[in-house]
Structure formats: structure tokens, C-alpha cells
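**Q** this one's structure only:
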């Protein structure tokens, strides 16, 4: 086990259709102090990464950056809230009629109202993601 560490390590690899980058910076510190920046949606990795690094590094101020990019087509569905879209369309028509503005509402106009869309993504396999991050972390530490 590393007792004290001042250094920098970085590694990147594609694992199971995800491009993973792990960057670790460390300076000497009396105790183990951990901070991380992890790609949005992967916050479940924070505590696992902290515990894993604490087993490998006994003390130091550790800054860890983890970036995960999905390379494969994800199972994503975009759902439209049709009643809300109709409400926006009617409101825009009403405004046009009341103020004598030409009605040039298009699909692009409605698309600007992002709350009419809901995005559903298939859940990630957290264990597989953790395994990939752990592999890349090991190489960043070596």
C-alpha cells in the first residue's frame, strides 16, 4: 500500500462501449482527503471510488476526475406531452389573433418549449460501469 503520495496519474480506455478517463492528482497531506468530479449521472461512483482509493493510498489530498462517455447507441425514448404541446399551440394562436401577429408557428417553434418532451433512458449497469472505472483507475495509479 502507498503510504504517502505526491503525484499525478491519468489513463483512458474504452470499456463495454464507454470511453472512460480517470485522472488522479495527489499532494502530501496529514490525512486522507478525497474530492471528485464525476460526469453527471454517475454520482453513484463517488463513494465506491473513495473507498477504493482509500485502500490503495493511506494519506494525502486526492483530487479525482472521472469522465464517462457512452459510445454506443443508448436505448433512449423521447416522449411528447401532446396535451401540453396543444396548449402551447393554442396559446400562441390566441396571442397572434389578439395582437394581429401572423401565425407562423412551426414544429421548430414548439420544440423550443423543452418541457413538452420527456427523455427516458434505459438504466445503466452500475456494476459494469464500476468495473470499467476500477480498471482505468488501477492503471492511472501505476
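**A** That came through fine. Values in this document were obtained by computation on a predicted structure and should not be read as measured data. Numbering: from 1, shown residues only.
**Q** can we go C-alpha only for contacts and neighbour counts from here?
**A** Fine.
**Q** where's residue 10 relative to residue 109, distance?
**A** 44 Å (C-alpha to C-alpha, to the nearest Å).
**Q** who's more crowded, the two?
**A** More neighbours surround residue 10 than the other of residue 10 and residue 109, with 19 against 12 (other C-alpha atoms under 10 Å).
**Q** Give the buried residues for the helix or strand hosting that one.
**A** According to DSSP states H and E, residue 10 maps onto strand 7-15. By neighbour count on 16 or more other C-alpha atoms under 10 Å, the buried set for strand 7-15 is 9-13, 15.
**Q** hold the first one in mind and look at this next one:
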């Protein structure tokens, strides 16, 4: 299964008295590089989050960002603290030369008067793990959809490469025949009594020098391996990248052995297709 390395997903969940938001982004990278951004309150969940991502992502730079908002809740007021605060206030006022008033809101704002409901870290941690896992599945769906499109583009170019390899095979006998005629004409122009035995030897030497059968065989083998890799279930991005290097080497050799414009054009077309595939493969996990 081909997957792209570029994707985004976001989700949120209510966990006890918090709304937790999760965003996942992934881009191209040679290896698996995970960055987790958490507020201090959620820092305890970093290790499980990293493990969850690493279990499903094998290649790419992944950034996971979590944040939270507190849900509106009923006020829990420590009435004993309020009474103690009022008694202290009355005592202070009795010592003051000038009377000053304060409101109920002033009292509520005083530290320790309002009591927030605590959050269990075990429950919060499990909720965060479930949220990250769900968001990760959403991101993988995006990576898979884009990967299918990339696989289709690569498959299309592989088929064009096969056509070019066939065209090169069919062209070679004609190339050698033209070369033979050209050499004969040139020797006739230069020599009154040409040595046709020597001519045949030179033709055999040139045929060996210009033989591209091995390069065409390897190109065909690499194309078949690319098509096979596109159907694999494990990540194959690095394998495909290596195959592109090998295919480019064979196309370069084919171009260097080219003996006419048509064979040169085939070699150039092959290199263009390989480069197009290489650019797409840079985005495959």
C-alpha cells in the first residue's frame, strides 16, 4: 500500500472537565522524525503519544500539537475560607482610619476561595491516547488517498517506459544496418579496393560497443520491480528511490551508446519519465 508523507488531520475530545484539541501534520523526510508540542498540563502524555505515532508512521516528519480548554462548570466555593476572609477583613477595617468596601466578586477572585474540580491523570492520559490514535487514523486515510494517486501516476509512467524500451529494441537492428551502409560508403570513397573482411571486423566491434540489450533488459527489470513495489503492503519509498537511481544510470548509458537521433530521443524521454517519477517518489513513505 503506497502512502504519501504529506497530510493533515485534526480532532477534539471532551475528557472530564477539559476539551482537548489534537492536530497532526506530516511532510517529507528521509526517516521518521516526530515532534510533540504540549502545554505543561499535558506534558505527562508525551511518551505514549510518541509511541502511538511511531507504531503507525515509518517515514516522514510528523508534528503533533495538543491544546485544551476548560469546560464551563459550577462554582465550588469554600465557605469556610470566605468566612475566614470576612473575619480578617473586619479586623483589618477596625484598624483602618477610612472605611473601604469590597464586593462579592472581589472575594471570589481571592486565591483559594474557588475550588476547581480535579482531573485524574490516568483518565486524561487514556483519553488523550484515544484522541491521538483516532486523529492518526484520519491522517493515515489522507496519506493513503494521496498515495493511491501517486501510485497511479508512477504506474502510468512505467507503462510509457516499457513502450520506449520496446521502441529501442525494435530500432537497434535498423541503427546497425544504417551504420553498416554508412561505413561501406565511406570506405568506398577512401579506398579503391576495400578490405571487406576488415570491414566486418570493424562492424562486429562497433556492434559490441553499441549493444544496449543489457541496458534495456535492466531497465525492463527495474520497471517490473517498481510495479511490484507499488502493490507491496509495507513502506517502499526508499526502495523506489534506489530503483530510480539505477534506472537513471541505465538511461544515461543508453544515451551514451546512442548512434542516431531516434535512439537519443528515446534515451532523453526515458530520463524525463524517470525524473518525473523520482519527484513523485520523494513524497512516498
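**A** Perfect, I can see it now. Quick caveat, the model's predicted, so the values are computed rather than measured.
**Q** okay, the buried residues of strand 7-15 of the first structure in CSV with distance to residue 104 of the first structure next?
**A** Formatted as CSV, those follow (distance: C-alpha to C-alpha, whole Å):
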residue, distance to residue 104 of the first structure
9, 56
10, 52
11, 52
12, 49
13, 49
15, 48
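**Q** Tell me where the first structure has helices.
**A** Secondary structure of the first structure by DSSP state H: the helices cover 45-56, 82-99, 107-111, 126-141.
**Q** how many degrees apart are the last one and strand 7-15 in direction?
**A** This points to helix 126-141 of the first structure. Angle of helix 126-141 of the first structure versus strand 7-15, following axes from the mean of the first three to the mean of the last three C-alpha atoms, to 10 degrees, is 140 degrees.
**Q** how far does helix 126-141 of the first structure sit from the chain's center?
**A** Here helix 126-141 of the first structure is found 16 Å from its chain centre; the criterion is C-alpha atoms, centre = their mean, to the nearest Å.
**Q** tell me the contacts of residue 117 of the first structure?
**A** Shown in contact with residue 117 of the first structure (C-alpha atoms under 8 Å, 6 or more residues apart in numbering): 78-81.
**Q** Kindly apply the preceding question to residue 78 of the second structure instead.
**A** The contact partners of residue 78 of the second structure, taken as C-alpha under 8 Å, 6+ apart, are 112-115.
**Q** That one matches what in the first structure?
**A** Residue pairing (TM-score structural alignment): residue 78 of the second structure is matched to residue 80 of the first structure.
**Q** How about residue 106 of the second structure?
**A** By TM-score structural alignment, residue 106 of the second structure lines up with residue 109 in the first structure.
**Q** how close does its match sit to residue 103 of the first structure?
**A** 11 Å.
**Q** What is the strand holding residue 10 of the first structure packed up against?
**A** Packing partners of strand 7-15 of the first structure (3 or more C-alpha pairs under 8 Å, 6 or more residues apart in numbering; DSSP states H and E): strand 18-27, helix 126-141.
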